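*Asks:* Pasted the sequence and its predicted model underneath.
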Amino acid sequence: MSKILVVDDEPDISELITLHLMREGHECICITNGLQVMNAVIENEPDLVVLDLMLPGQDGVTIFKRLRADSRTRSVPVIMLTARAQVTDKINGLELGADDYLTKPFSPRELSLRISAILRRTKKVTHVSEVKTGAFLLDRKNMKFFHNGTPIDLTTTEFKLLAVLLENVTAVHTRAELLREVWGYSDDVATRTLDTHIKRLREKLGEAGRHIITVRGTGYQFIPDPVAIAADSLAS
C-alpha cells in the first residue's frame, strides 16, 4: 500500500480520485489549500503527490518549485493535474521536472495507471545502491550524483534520466525507450521535454557533459571516454 497526497480544491474531484485510489489499495490524504501542502508532505511523507495547479492560497507551480527546492521533499514524485490543457502548459510542467502531467477532464483509471507506473519506477531506484562509471558515482539510495567526488545537484527527473543512461554505458537508448523509462509514456510533447532535460544535464555536468552523446535520428548514449571514441573515429 502506498500513501498518496491529493491536492485539489474541488471536493468532487478529490472524492473521485480518493475513491479509485483506495480501491487500488492506496492510502489517501486530501489537501484543499496550497499553503498546507509543504507541511503535509513533510509530516506525512507520501509516496506520491497528485497536485492541482490552480489552488487557493498558493498556486501549484509555486508549490512544485518549493517541493523540489527542499531536500526533505525533492525526491517525492509529483503528477500535475490541471484544467490547463494547452500543449505549452504540459511542456512547461514536464520541463519543470514533474513526473507526469494529466489534464482535466480525466479518466480516474488512467490516473491510477500512471500513479502505479511512477511508483514502480520509484521503487526500482531504491533497490540498487550505487552505479559507478569512471569518475561518476550515482547513489540511488540517497538520490545523489557525484563527479570526481563533487556532488552535482539534479532534479528528480534529471537523476532518473542519468540513471538510465549510466545503467548501460555505451548502449544507445532510443528516445522512446528513455521516455518510457523516465516519464512512463511517449508522445511528441514529451520528446521535446527529453531533449530539454538532456541539455540541462549537459549544462550541469559542465565539461563532463560531453560524455552524453547524441545519436542522430535515434536517441542518446553515455560514453565513459568520449575522447577515445573521437580519436577512433578520426583514425578510421
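*Replies:* Nice, I can see it.
*Asks:* hey, let's count contacts and neighbours off CA atoms from now on
*Replies:* OK.
*Asks:* residues making contact with the longest helix seen in the chain?
*Replies:* Across the chain, the longest stretch assigned as helix under DSSP state H is helix 108-127. Under the criterion CA atoms under 8 Å, 6 or more residues apart in numbering, residues 16-17, 20-21, 24, 47-48, 77, 79, 99-100, 102, 140-141, 181-184 lie in contact with helix 108-127.
*Asks:* Leu194 reaches Glu181, doesn't it?
*Replies:* No - using CA atoms under 8 Å, Leu194 is not in contact with Glu181; the gap is 11.4 Å.
*Asks:* Next one for the comparison:
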Amino acid sequence: MKDTSSGDHRQLLLIDDDPNLILLVKDYLEFRGYEVITAGNGREALEVLERNLPDMIICDIMMPEMDGYAFVQKVRGDSRTNWIPVLFLSAKGQSADRVKGLNTGADVYMVKPFEPEELVAQVESSLKAASRLIQHNTRTGDGQPKIQVAFDVELTPTELKVIQFVARGMANREIAEELNVSQRTIESHVSNMLGKTGLHNRTELARWAIESGMA
C-alpha cells in the first residue's frame, strides 16, 4: 500500500545519469507520496525547469553534458529557481567534495550509497526549511518576486479554508482531519486551485495566499 503521509504530493526533480538509480530512488520516493520527475543530466534538467518548478531538486554531480555543479550554479543564478532547495547525491565523499558541493549552492550533500530513509528525512527537512523561508521572505518583502495570479480568480469558501491551511504548512492529511473530510477531497481542492491560478505547486499556492492576505 502506498504511503502518502510524507510527500503529500510535493513535486521533486531527480537528476542522475544512472537509470538504475533513477528507477530505485523514484520508486521509493513515489511510494512515500512524492511526485517525481526525472532528467539524465543538468542540461535536460534545465529544460524541465522551463516547464515545471518543483518543490525540491535531487541531483547527482558527475554527469555528461552538464554536471551537477554547473547545473546548480544556473539554478541559483535564476530568480525563478534560486529558492528551490537542492540535495546533492554523489559517490565522492571526501570533506573537500562536500565543501565544494555546499559552496556551489547545494543545501544538503549525501554520499552514495545511502539509506533511503535518510534521503526521505533530508527531503522532508529541506522542504520544511524552504517553507519557513518563503513565509518569512513574503512577510518581510525580501527575496523572491511576488506570485502573479489573474485578479479575477475566485475560490470557493471551502477552497479558501484549504489554502489557509496550506499556507500554514499543513499536509493534505492534516487538513482533511481538520475539516473532517477525506484526504482525496483535499487533494481535489488543491488540484482545482492549481488549475484556477496557473500555479505549479503547493509552495506557490502558499506564497500566493500569504501575499494576497488570504492567510
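*Replies:* Sure thing, it's come through. Just so it is clear, the model here is predicted, and its values are computed rather than measured.
*Asks:* And the TM-score between them?
*Replies:* Once superposed, the chains reach a TM-score of 0.60 (TM-score structural alignment, normalised by the length of structure 2), with 137 aligned residues with a CA RMSD of 1.7 Å.
*Asks:* Could you report the distance from the residue nearest to the spatial centre of structure 2 to Val36 of structure 2?
*Replies:* Among the residues of structure 2, the one closest to the centroid is Asp55, at 1.3 Å (CA atoms, centre = their mean). The gap separating Asp55 of structure 2 from Val36 of structure 2 is 10 Å, by CA to CA, to the nearest Å.
*Asks:* Repeat that for Thr185 of structure 2.
*Replies:* From Thr185 of structure 2 to Val36 of structure 2 the distance is 22 Å (CA to CA).
*Asks:* Then Glu211 of structure 2?
*Replies:* 28 Å.
*Asks:* Of these two, which one has the most company?
*Replies:* Set Glu211 of structure 2 next to Val36 and count neighbours by other CA atoms under 10 Å: Val36 wins out with 21 against 16.
*Asks:* Verify the stated contact: that one with Leu24.
*Replies:* No - if you go by CA under 8 Å, Val36 of structure 2 and Leu24 don't touch, sitting 11.7 Å apart.
*Asks:* how many neighbours does the counterpart of Ser131 of structure 2 in structure 1 have?
*Replies:* Under the alignment defined by TM-score structural alignment, Ser131 of structure 2 corresponds to Lys123 in structure 1. Lys123 of structure 1 has 11 neighbouring residues, counting by other CA under 10 Å.
*Asks:* ditto for Leu24 of structure 2
*Replies:* Number of residues near Leu24 of structure 2 (other CA under 10 Å) recorded here: 11.
*Asks:* Pull up the aligned stretch in structure 2 for stretch 69-88 of structure 1.
*Replies:* Using TM-score structural alignment, stretch 69-88 of structure 1 lines up with residues 77-96 of structure 2.
*Asks:* sorry, back to before: let me know the next secondary structure element after the longest helix of structure 1.
*Replies:* Tracing the chain C-terminally past helix 108-127 of structure 1 and defining elements by DSSP states H and E, one meets strand 130-133 next.
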